[in-house]
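> Sequence and predicted structure, then a few things I'm wondering about:
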Amino acid sequence: MGPDSMGPNSMNTGSMDTDFFLSWLNGAAELIRLRRDHLTELDAAIGDADHGTNLDRGFAEVRQALAEWPPTSPEQVLLSAGNTLIRRVGGASGPLYGTAFRQMGKALETPVTAAGFATAFEAGVRAVERLGKAAPGDKTMLDALAPASKALARAVQEGAQAREAFERAARAAEEGAKATIPLTARKGRASYLGERSIGHEDPGAASSALIMAALASAAA
């Protein structure tokens, strides 16, 4: 069965088609657009004050690329998004998010199940760890992505359907982002501030939580 043979009720059978991935990334782009100023405010406190602006521009480019060159598989959706973010977004966020989506696309197997998605998502998170030379606790996007990956894997192991699994992952990402507030930044521009970075939510973790929220919305 090919990815495009799955109907609109594919979530009920535990598999995800191309339209699902398009819905996820278009939803992520919209959430980032709506929260652009908030992300930039977070970045103004401990970074270069451009995270929201850069990501909004990058995900707008992703939407345009997906519309102009429609992908025919979930893998193509992720690879197109990853390539676009790497090319179009400045700073660290473009290469990091772009690498995550590209690695997910490479690791994904069709038909896509919740278990397969969880495996591919973990591969994407590991790629971010390698590229950023960071780990959970460093006050980066990994503080949202790593707990989301663990929650997703745990939900799948417990037999949860994709919708519930993604909702649990989104909650873990949001909690992880909020948990960066008392941390001292150890990577990136924020690390230059030392203890002055304490008391501020990491903008990369905040945007990661938005992307995971969009995933849960796509499943709903």
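That came through fine.
> use CA for all of it now, contacts and neighbours both
OK.
> mind checking which helix or strand Glu61 is in?
According to DSSP states H and E, Glu61 maps onto helix 51-68.
> OK, contacts around Gly90?
Asn54 (C-alpha atoms under 8 Å, 6 or more residues apart in numbering).
> hold the first one in mind and look at this next one:
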Amino acid sequence: MRDVGFFRSWLRAMAASVDREAAWLTELDSPIGDADHGSNLQRGFAAVLAAWEEDPPTAPGDALRSAGRTLISTVGGASGPLYGTLLRRAGKELGEATEVTDSQLREALFAGVTAVAQLGGAAPGEKTMLDALVPAVAALSTSYQAAARAAEEGALATVPMLARKGRASYLGERSIGHQDPGATSSALLFRTLADTAAGAS
């Protein structure tokens, strides 16, 4: 069973990972985006932790909903609404339970990724964060580590893709050869989830 402490540990680990990788994420975003993905996420996850200091979440769903709201309100560009939707929808799925099973978390994350796809109007293969998120949630039925690997492989697979959605799609053929920053940060989200689960088990 996973309690609110697990979710706080996961998103704290994500915040630390984004801090470490912010320059890289922004470097990936420079040729095909607005060169702000790393700094935007860094600001957003720092705000999540600050909000939790003021008003600590009391349940897993509460932690995800709170984080989602904060990301939407503090992160610019598309990544705030997309990450916010992912976490808020997953949190809504978990409801008010004080502990959740791994199966419930898998279902919640699937619901969150489905909501992201609906919001962005995108599908796998279009060089977006869904290229990491969709294979990750599919692999969750195997293990958290399998999900993290699937997300990382999905992010790498965006390099040869032609962007068909988002800012990168404006570049047409010039988007080919670059790794999608949103898929890359999505892989960080699942890597930190897998590492948190490994440390908690």
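Received it, and whenever you're ready, just let me know what you need. In this text the structure is predicted, and so the values were computed from the model without any measurement.
> Fetch the TM-score of the aligned pair.
After superposition, the two chains reach a TM-score (TM-score structural alignment, normalised by the length of structure 2) of 0.96; 196 aligned residues with a C-alpha RMSD of 0.8 Å.
> one step back: with structure 2 overlaid, how far apart is the helix holding Glu61 of structure 1 on average?
Compared with structure 2 after fitting, helix 51-68 of structure 1 deviates on average by 0.7 Å (mean C-alpha distance after the TM-score superposition for structure 1).
> which residues sit against that helix?
By C-alpha under 8 Å, 6+ apart, helix 51-68 of structure 1 touches 22, 25-26, 28-29, 32-33, 35-40, 43, 77, 80-81, 84-85, 88-90, 93-94, 203-204.
> how far away is whichever residue in structure 1 pairs up with Gly61 of structure 2 from Val112 of structure 1?
With TM-score structural alignment as the criterion, Gly61 of structure 2 lines up with Glu75 in structure 1. Counting by C-alpha to C-alpha, to the nearest Å, the separation of Glu75 of structure 1 from Val112 of structure 1 is 10 Å.
> try Trp24 of structure 1
With C-alpha to C-alpha as the criterion, Trp24 of structure 1 and Val112 of structure 1 are 14 Å apart.
> And the strands in structure 2?
Under the criterion DSSP state E, structure 2 contains strands at 2-3, 99-100.
> Could you export those strands as JSON lines, including distance to Gly44 of structure 2 and mean neighbour count?
Below are the strands of structure 2 laid out as JSON lines (distance: least, C-alpha to C-alpha, whole Å; neighbours: other C-alpha atoms under 10 Å):
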{"stretch": "strand 2-3", "distance to Gly44 of structure 2": "23", "mean neighbour count": "17"}
{"stretch": "strand 99-100", "distance to Gly44 of structure 2": "25", "mean neighbour count": "18"}
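> got a markdown table for the ones you listed, with distance to Phe190 of structure 2 too?
Formatted as a markdown table, the strands of structure 2 follow (distance: least, C-alpha to C-alpha, whole Å):
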| stretch | distance to Phe190 of structure 2 |
| --- | --- |
| strand 2-3 | 16 |
| strand 99-100 | 18 |
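> so what's the match of Gly61 of structure 2 up against?
Each residue near Glu75 of structure 1 by C-alpha under 8 Å, 6+ apart is listed here: 104-106, 108.
> What is the aligned counterpart of Asp34 of structure 2 in structure 1?
With TM-score structural alignment as the criterion, Asp34 of structure 2 matches Asp48.
> give the contact list for the residue lying closest to its match once chain neighbours are set aside.
Spatially, and ignoring its direct neighbours in sequence, Asp48 of structure 1 is nearest to Arg189 (7.5 Å; C-alpha to C-alpha, 6 or more residues apart in numbering). Residues near Arg189 of structure 1 by C-alpha under 8 Å, 6+ apart: 46-48.
> what's the answer for Ala123 of structure 1, then?
Here Ala123 of structure 1 is in contact with 100, 103-104, 107 (C-alpha under 8 Å, 6+ apart).
> Give me the angle between the longest helix that structure 2 contains and helix 37-54.
The helix spanning the most residues in structure 2, taking DSSP state H as the definition, is helix 4-29. Put simply, helix 4-29 of structure 2 runs at 160 degrees to helix 37-54, going by axes from the mean of the first three to the mean of the last three C-alpha atoms, to 10 degrees.
> now the helices for structure 2?
4-29, 37-54, 60-74, 79-94, 102-120, 130-139, 144-156, 181-200.
> To Ser175 of structure 2, which of those lies closest?
helix 4-29 (10.8 Å; C-alpha to C-alpha).
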